[in-house]
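Q: Would you be able to build a 3D model of this:
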Amino acid sequence: MRLGFLASHGGSAARHITAACAAGELAATPLALASNNSRSLALAWAREAGLRTAHLSSVLLPDPAALDAALLAFLMESGVDTLVLSGYMRELGPQLLGHYTGRVVNIHPSLLPRHGGRGMYGDRVHEAVLASGDAESGATVHLVTAGIDEGPVLAQTRVPVQPGDTLATLKARVQAVEGELMLRALRQLGAGTA
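A: The predicted structure is shown next:
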């Protein structure tokens, strides 16, 4: 696989996956990262890691169709065949989704379909899990489609919600399983078994 990443902030998934590729744990080549945030730590890290980078945002390209086309062009020019969302906080456009159908993956910090959809990201998800009284949470890697968090599930890992959990403790427990879950899903996708 030839990997591209979209990230808005730190890009922890991109970093974990790139390190796994360098260690021979994933048969893939990280090539490029684009961010909608010119100050994102992910952009700075990707430049230092030797990835091709681009800042493409609605500030630079206010027309959604133009932004969609620019993202697609950047990824195609970079040789990307599989796209990983690494904390990317924007919806993808129809051109990009159409070109990469079945090859865009995202990780969500809950057991989808629970606690997914519009507005459900980051700490909001963990807060919703705690408020619901769920006995377990976890992480889900899914294919990205036009619907928010609605794409087919590739892999899930469950973690218990423990008595006395706080946002911080539940978040830490979920984040601890996300990296290996994403690698497992990418291996399945690369092998054609996803």
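
Q: only C-alpha atoms for contact and neighbour calcs from this point on.
A: Noted.

Q: could you say which helix or strand contains Gln156?
A: Secondary structure from DSSP states H and E places Gln156 in strand 153-160.

Q: Quick check: buried residues in that strand?
A: Applying a neighbour-count criterion of 16 or more other Cα atoms under 10 Å, one finds 153-157, 159 buried in strand 153-160.

Q: Now the second one, please; I'll put the structures next to each other:
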Amino acid sequence: MLKIVVLVSGGGTNLQAIMDAVEAKTITNTEIIGVISNNKNAYALERAKKHGIPAMCISPKDYESREAFNDAFLDELQQLNPDLIVLAGFLVVIPEKVIRQYEHRMINIHPSLIPAFCGKGYYGLKVHEAALKRGVKVVGATVHFVDEGTDTGPIILQKAVEVKNNDTPETLQRRVMEEAEWKILPKAIDLIANGKIELIDGKAVVCGE
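A: Next up, the predicted model:
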């Protein structure tokens, strides 16, 4: 059984997609053992509690220094002892000590087709604003392993979404979530839970489908 902890900052729509998929058994062999947010007002925490999942807030604002926060964050993760950490709209930079501790055991969902519109400063609506400004015809989402870079880890899954002529950043964001994010994040977790992702020469390869 793959034990996962989900990290969130806001509404938790990707968290909801994961919880729904676990309950529907489209994610198999998986248990959500905790949800952590940096925002005590995040609706994601309420979503978790409604499903009986332990949920807590660990915010940099509550610590004297970033180092103190990093230590507390790592300590909490170690107590939970997850097999996999899932970043589902988590807007805090992951400390390097956490990345090292959970190497190849931490994944992130990003609302673009990496390497387009990713890296420092590209998050939330900013990604979709940039895509529309550039005039691209196809956008999408990417699930990747987390490494020390920003959106640079091995890519696990991607799904494309067509851009429409009348799209706004908000409508595009919603469609990318519905058509891509909420589908490939649960799928990636299921693949990992069932041993179907291998890292070969620094690339994530889907095996045995």
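
Q: Contact partners for the spatially most central residue of the first structure?
A: Centroid-nearest residue in the first structure, with Cα atoms, centre = their mean: Leu85, separated by 2.8 Å. Leu85 of the first structure is in contact with 5-7, 104-107, counting by Cα atoms under 8 Å, 6 or more residues apart in numbering.

Q: Distance to Asp123 of the first structure, neighbour count and secondary structure for those residues - can I get that in JSON lines?
A: Putting those into JSON lines (distance: Cα to Cα, whole Å; neighbours: other Cα atoms under 10 Å; DSSP: H, G, I helix; E, B strand; the rest coil) gives the following:
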{"residue": "Phe5", "distance to Asp123 of the first structure": "22", "neighbour count": "30", "secondary structure": "strand"}
{"residue": "Leu6", "distance to Asp123 of the first structure": "20", "neighbour count": "28", "secondary structure": "strand"}
{"residue": "Ala7", "distance to Asp123 of the first structure": "17", "neighbour count": "25", "secondary structure": "strand"}
{"residue": "Val104", "distance to Asp123 of the first structure": "23", "neighbour count": "22", "secondary structure": "strand"}
{"residue": "Val105", "distance to Asp123 of the first structure": "20", "neighbour count": "24", "secondary structure": "strand"}
{"residue": "Asn106", "distance to Asp123 of the first structure": "16", "neighbour count": "23", "secondary structure": "strand"}
{"residue": "Ile107", "distance to Asp123 of the first structure": "14", "neighbour count": "26", "secondary structure": "strand"}
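
Q: Might you report the residue contacts of the aligned partner of Leu84 of the second structure in the first structure?
A: Residue pairing (TM-score structural alignment): Leu84 of the second structure is matched to Thr82 of the first structure. Contacts for Thr82 of the first structure (Cα under 8 Å, 6+ apart) come out as 1-4, 100, 103-104.
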